[in-house]
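Asks: Based on what follows, work out the 3D shape:
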Amino acid sequence: LAGKNSHHIIEATFKAFARSLRQATEFDLRRQGSIP
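Replies: Below you'll find the model as predicted:
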């Protein structure tokens, strides 16, 4: 990460973490009925 404003760097880090967590825990309708 690069930037001058530490607030924006931290904000971007948390936003990326939240998006990855959401993607990891949501249902994938394409895999419906299969065992992971």
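
Asks: Please make it C-alpha for all contacts and neighbour counts, starting now.
Replies: Fine.

Asks: residues touching A12, list them.
Replies: Under the criterion of Cα atoms under 8 Å, 6 or more residues apart in numbering, A12 has no contact partners.

Asks: got the buried residues for the host helix or strand of it?
Replies: Using DSSP states H and E, A12 sits in helix 6-25. Judged by neighbour count (16 or more other Cα atoms under 10 Å), helix 6-25 contains no buried residues.

Asks: Would you do the same for the sequence below? I want to compare the two.
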Amino acid sequence: MMAVAEARAGHPKSVAREERTMAIVGKFLTDIESE
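Replies: From the prediction side, this is the model:
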């Protein structure tokens, strides 16, 4: 979590990529649970 805070402070592009990755992972997990 600290790495996220540091990225948020100085690397907006890194944060955007991380949030997009988390969204993909979340969708993937949701798809697994729905089967």
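
Asks: Next, the TM-score between them, please.
Replies: Once superposed, the chains reach a TM-score of 0.61 (TM-score structural alignment, normalised by the length of structure 2), with 28 aligned residues with a Cα RMSD of 2.2 Å.

Asks: tell me, the helix holding A12 of structure 1 lands on which residues of structure 2?
Replies: On structure 2, the counterpart of helix 6-25 of structure 1 by TM-score structural alignment is residues 12-31.

Asks: what's the average distance of that stretch to structure 1?
Replies: Stretch 12-31 of structure 2, aligned to structure 1 and superposed, deviates on average by 0.4 Å (mean Cα distance after the TM-score superposition for structure 1).

Asks: quick check, distance from that stretch to the centre of its chain.
Replies: 3 Å (Cα atoms, centre = their mean, to the nearest Å).

Asks: Relative to T13 of structure 1, how far out is E26 of structure 1?
Replies: According to Cα to Cα, to the nearest Å, E26 of structure 1 stands 20 Å off from T13 of structure 1.

Asks: Then L21 of structure 1?
Replies: Taking Cα to Cα, one finds L21 of structure 1 at 12 Å from T13 of structure 1.

Asks: Next: R19 of structure 1.
Replies: 10 Å.

Asks: again with T25 of structure 1
Replies: Counting by Cα to Cα, the gap from T25 of structure 1 to T13 of structure 1 is 19 Å.

Asks: ok, now R22 of structure 1?
Replies: From R22 of structure 1 to T13 of structure 1 the distance is 14 Å (Cα to Cα).

Asks: do the same with S20 of structure 1
Replies: 11 Å.

Asks: swap in G3 of structure 1?
Replies: 12 Å.

Asks: what do you get for N5 of structure 1?
Replies: From N5 of structure 1 to T13 of structure 1 the distance is 13 Å (Cα to Cα).
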